[in-house]
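1. Sequence and predicted structure below; questions after.
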Amino acid sequence: MNRQSLTTWRQLATILAVLLIGAVALGLRLRATQLLPIDYDEDDYLGAAQRYAQFMATGDVQGLVDYAYNYEHPPLTKLVYGVAILPLPPAPLLPEQSSTLPPAKSLPQPHFRIARTVSAVMGTLEVLALAILQPLAGLLLAVHTWTIKYTSQVMLEPLPALTSLLTVLFYVKFRRSRSSGRIPAATGWSILSAMALGLTASSKYTYCIVGLAIVADAVWLALAARTPRDDAGAPNHHLRAVIFDLLPWGLIAIAIFFATNPRLWSDPFGRLAQSLLYHGDYAQSAHVRQFNFPFWQPLVYLLGPVPWHPGVFVVMLDIFITVLAGLGLGRLWREYRVCALWLAIGLGFLLIWPTKWPQYILTITAPLSLAAGLGMQGALWEPLLRSLQRRRAPDGPALRTAGDQRIARRDSRRALPWLVPGIIALSLLALFPLIYQAAVALTDFNAISIRDGIQGGVWRAVWQGLTGQAQPVTVALFDSMTRTKEVHWAGPTVLGQLLGGAAPDLLAFNLLWVVLSMSLQAVLGVAAALMLHRRGVRWRNFWQTIFILPWAIPEFIGALIWLRILEPGFGWLALAQAIPADALRAQSVAGPDATLVQLLVAATWYGFPLIMLAATASLKLTPDEVYDAGAIDGAVGWQRFRWITWPLMRPLLAPALFVRGIFAFNQFYLFYTMRVEPPTITLATASYYLFAPTGNFGGQFAVSAAINIFTVLVLLGLILWLARLTRGAATEEVTYV
């Protein structure tokens, strides 16, 4: 088969795969339209669609312009629903009630079914658009449960999710056409991108984040293309080119936004300001504050499937999509930087914005799925293909000679007596407890059956289950189960729930805790090392000793110290401020965000000394000639740190960061001593709370063991990911310097 035929077959296979992915997406969404119950806002948006359909049927343009219910959102998606139900016989108009009220128990048919079907079709078109760019990404978006839910209901999400993705896809085509010199084609793609952005703004404001990502990408390209003449103070022609490209692009988007937003036709700026300002007031309203969501709540949604509708979703792979996205971030940045910026800016907005409704994450599920598709391709699919190719290769590695094999066996026999004690110690101290924990996790072992369990009941139950002699009993995560005096086989139910995203709040906080605590410790540790390394610092050894003291204090004692400092009412901070105990107790730890801040202060205090020591050692090993050479080349201030100090510091910092990261992930004493409650606890703390035979859910040894096994798997995955992410980077940078 020649190359042209092979290319043709590949194109046909890609088209077939895209169509198949679209069929899967449409089938899953049509199934959801039938099974999902009526949700919040569906009655509001369907009622608005009824009135828009009435205005269009009677030709009442003024009514179309002045309709004010649900004015905080642009009307385009509701207009689309109105067009869809326009041919249907009119139904009684739904009442215009507060959006905070519970959803209606029933909605008019077939209007409700048609509107949901239109939503499912728009959601399927989004999947098809992404599948054309990257088929694996389209498949992952097709099965993402949160995306299925909110693109199968009468919600605002389906249309802006589609148009925002088209905005980026057209922009990518514009960049590629521009780089290849096809200016007319590039102009056409730019106009299409601007039109899609305008339609996005006319559907829902939050999806306009995609426009910020495009602007950021254009500016990034301009800065990357700066010349020495630009650095010398001459006009930056690349930035001028960016402005020249973005100005008409933005004007077209604004024109489309106003043209497709009838409410703005009579009073454009007044009504636009009224609509935008509403969201700021609503974000601070009592309705939002009563839920008291932590700022990392969007991460909870991304790390678990939709928990409210059992039986609706065929597969629930949301947690794996997010994990694969982490593996594909580097490749996403290299191949589709604008999508990486879209994901970063969108996630940053979701973390900052006070309103934490789950449908908001659909602003980033498309770039998240693209990152996951690239991660799956780079971490799983391509290595599998390379492995198959190596197996098919006729020439393998040369076999060792018989003499080499005899020498290897002799060396192994000589080393075996020295290895046996270590193997035995490793088996007793690490492997056997891990195997026993895995066995316990497969049972319903609890505080009531502790006598039977320690007398062999755990192994009996596991043997009966593996040999088919016993049927599994039901064990639920974080649920007070029915307990008996004997241990029974439960199977991998709890572990499967955890792997499926049954505890996304714990996992999200644990990962966030590692990132934030490690970042603060690294910044403070490196800053302290740099300050103490400066020439002329007096009492350098004294300050180093003071900074190392927190590391020398046991974690439990350090946690007690911070508890005495921050304790509401009678802590040292409360006594120093002379605030009444009841008042300070009411103000302190008002929510998970405040709790996280207090925990981070304590963790940074006794975690940064190790980073400081590693950074100090690397600074002492750096010869002064390197800095002298950098000074000759003009490296001062930040440039000196970025291109000289940091690359030479990384080889020694990396092991320290790995160690501190493992300790942070498994941190327990701090949370236990500070009397922290969910959701601001680590997996290790949750495991202890379930293990301790106190409280409503205590004494669940099997569930605690399952969490421990899950923690080991997650931690192992993080270590492998970090090792893969930093593989060779430090050596390359040092060689470069």
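-> Right, received. Where do you want to start?
2. Please make it C-alpha for all contacts and neighbour counts, starting now.
-> OK.
3. Which residue, other than its chain neighbours, is closest to P108?
-> Using CA to CA, 6 or more residues apart in numbering and skipping the chain neighbours, the partner closest in space to P108 is A91 (6.6 Å).
4. Could you measure from the one you found over to L141?
-> Using CA to CA, to the nearest Å, we find A91 at a distance of 35 Å from L141.
5. So which of these two has more stuff around it?
-> Legend: neighbour count by other CA atoms under 10 Å for A91 and L141, higher for L141 (32 against 12).
6. tell me the SS of that one?
-> Per DSSP: H, G, I helix; E, B strand; the rest coil, the secondary structure class of L141 is helix.
7. Surely P305 forms part of a strand?
-> No. Applying three-state DSSP, one finds P305 to be coil, outside a strand.
8. count of residues packed around it?
-> Neighbours around P305, by other CA under 10 Å: 22.
9. A576 now?
-> A576 has 10 neighbouring residues, counting by other CA under 10 Å.
10. check which helix or strand covers it.
-> Take DSSP states H and E as the rule and A576 turns out to sit in helix 572-577.
11. next one: R31
-> helix 3-35.
12. Quick one: name whatever helix or strand follows that helix.
-> helix 42-58.
13. Contacts for that following helix next, please.
-> Helix 42-58 is contacted from outside by 61, 63-64, 69-70, 78-83, 85-86, 93-97, 99, 103-104, 107, 112, 115, 153-156, using CA atoms under 8 Å, 6 or more residues apart in numbering.
14. For the helix or strand following it, list every residue counted as buried.
-> Where DSSP H and E defines the elements, the next helix or strand beyond helix 42-58 is helix 61-66. Buried residues in helix 61-66, counted by 16 or more other CA atoms under 10 Å: G63, L64, V65.
15. want to compare, so here's the second one:
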Amino acid sequence: MPLKRILGVTLLLLALLAATWQRARAVERLPPDYDELIYLPVAYRYAELLSGGRWGELAAYRENFEHPPLVKLLYALELLASGTPEPDWKTVRVGRPIPEPAVPVFRWTRWLSAGMGILQVGLTGLVHPVGALLLAFDAYHAKYTAQAYLEGVPGLFAILSVLAFERARRRALEAGQGRPFQLASLALSGALLGVAAAGKYPYAMVVGLAFLPFLIGYGRARGRVWAAFVLPAMATFLIANPALWSNPVGNLWASLTFHWNYSHSEHVVRSALPWYQPLYYLTHATPVRWHAGVFATGATVWVLLPLAAMGFPATLRQRPVWAAWALVGLVFLLLWSTKWPQYLLLILPALSVCAGMGVSTLYRLVASAVRRRAVGGPQSLQG
């Protein structure tokens, strides 16, 4: 095996070990967070409906309707399978230690999320192992994939969709038949993106917008291309989103418009976070300050954006879909009115890949300078 391959595999394994260790530590040590106290009671309501076979009521349930139910349904299935009793939520306080009767529900659901976060790191490592190592230690990614939030599942399916989209482009080029995409892989990418949307809308929105230039940019067989991508995406999104079954168009519109209204609500306006707040998060590891002793380091924020900027040109040449994801996602975060820190997970895998490419670029520059000096040294001595 070539040395480069051995180094890549070693770094990927280190990233997976680091991601597992960091998220296990966070699962056990993080106190309850705001959104967990929304999603977990909803998961118990879903569990009651599932156990009673009340499918009509499941589709009609409107609590936390602004977010699709997929992740909360997965939490519900896990709680049913484990037989975890529901705690008295009045005893659970944000930022305070988890009461002993509530520990099992947090542990079970958080590990489902953490497992998805670890898989995200592993898949990112298939693109660039250094990027995976950065993502493994990123405090925001570790925090919000180690809590019972919605980020782990849609983030994983977004990465899978990007990998399938890349495969569709690569297979078409290898076939050499003038086709822009290999349609089977493109259909898989659409189906995976539909599942991501059924987990949390913004993941599909950002990744879908990143795909758009590639889909529009090919004129040949455009109808077949769009059908191969869009129809599986719509099908999986609808199948995985019971909240839409009774009235797909009306319910989807009501759910989406909630987000627009919420982004202009008094709560968001009162928070008064500036348009550049995502850049602050990307350069300040605030979870390390919020939760002392939980996260190994916040140092990744010192290098993530500079390395991503350095590696962006190489990413654009070699993995253009990831470059588009990073750019579209960053623009989305800056323009969108809601500036909560968990939104960073929309782009952290893509930025980590760009940063990994930045390390490779830096290595090549240093190696080139060393070679030039080694070649020029004896000549200058002879002169």
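-> Okay, I see it. For clarity, every value in this text was computed on a predicted model and none was experimentally measured.
16. what would the buried residues of helix 61-66 of structure 1 look like in a markdown table with distance to D44 of structure 1?
-> Written out in a markdown table, the entries for the buried residues of helix 61-66 of structure 1 read as follows (distance: CA to CA, whole Å):
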| residue | distance to D44 of structure 1 |
| --- | --- |
| G63 | 18 |
| L64 | 16 |
| V65 | 18 |
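17. Please identify the helix or strand for the corresponding residue of structure 1 for A254 of structure 2.
-> Alignment note (TM-score structural alignment): A254 of structure 2 maps to Q274 of structure 1. If you go by DSSP H and E, Q274 of structure 1 is part of helix 268-283.
18. corresponding residues in structure 2 for the helix or strand following that helix?
-> On the C-terminal side of helix 268-283 of structure 1, the nearest following helix or strand under DSSP H and E is helix 286-289. The counterpart of helix 286-289 of structure 1 in structure 2, using TM-score structural alignment, spans residues 266-269.
19. Quick one: residues in contact with the matching stretch.
-> Here stretch 266-269 of structure 2 has contacts from Y262, S337, T338, using CA under 8 Å, 6+ apart.
20. So which bit of structure 1 is stretch 107-124 of structure 2 matched to?
-> Residue span in structure 1 matched to stretch 107-124 of structure 2, by TM-score structural alignment: 113-130.
21. Which residues does that stretch contact?
-> Stretch 113-130 of structure 1 is contacted from outside by 18-19, 21-22, 25-26, 29-30, 33, 46, 81, 84-85, 137-139, 141-142, 147-148, 151-155, 158-159, 161-162, 165-166, 366, 370, using CA under 8 Å, 6+ apart.
22. Stretch 229-242 of structure 2 now?
-> Contacts for stretch 229-242 of structure 2 (CA under 8 Å, 6+ apart): 58-59, 68-70, 183, 186-198, 244-245, 248.
23. Going by neighbour count, which of those are buried?
-> Looks like the contacts of stretch 229-242 of structure 2 have 58-59, 68-70, 183, 186-198, 244-245 buried, using 16+ other CA under 10 Å.
24. From those residues, which land in helices?
-> 58-59, 70, 183, 186-198 (DSSP state H).
25. Quick one: map L159 of structure 1 onto structure 2.
-> In structure 2, L159 of structure 1 lands on V153 (TM-score structural alignment).
26. Count the residues that sit near that match.
-> Residues near V153 of structure 2, counting by other CA under 10 Å, number 26.
27. Can you point out the buried residues in the helix or strand that V370 of structure 2 is a member of?
-> Per DSSP H and E, V370 of structure 2 falls inside helix 348-382. Buried residues in helix 348-382 of structure 2, defined by neighbour count with 16+ other CA under 10 Å: 348-361.
28. Next up, identify which helix or strand the residue nearest the centre of structure 2 is on.
-> With distances taken as CA atoms, centre = their mean, G155 lies nearest the centre of structure 2, 2.9 Å away. Assessed by DSSP H and E, G155 of structure 2 sits inside helix 152-175.
29. other SSEs contacting that helix?
-> helix 103-127, helix 183-199, helix 201-216, helix 320-335 (3 or more CA pairs under 8 Å, 6 or more residues apart in numbering; DSSP states H and E).
30. tilt between the third one and helix 152-175?
-> It stands for helix 201-216 of structure 2. Relative orientation of helix 201-216 of structure 2 versus helix 152-175 (axes from the mean of the first three to the mean of the last three CA atoms, to 10 degrees): 10 degrees.
31. ok, back up a step: please tell me how far the closest residue to the match of A254 of structure 2 other than its chain neighbours sits from M56 of structure 1.
-> The spatially closest residue to Q274 of structure 1, leaving aside those adjacent along the chain, is E72, at 7.6 Å (CA to CA, 6+ apart). Computed as CA to CA, the E72 of structure 1 to M56 of structure 1 distance reads 21 Å.
32. what about the match of A254 of structure 2, distance to P609 of structure 1?
-> Separation of Q274 of structure 1 from P609 of structure 1 (CA to CA): 51 Å.
33. The two: who's more crowded?
-> Taking neighbours as other CA under 10 Å, Q274 of structure 1 and P609 compare with P609 leading, 27 against 12.
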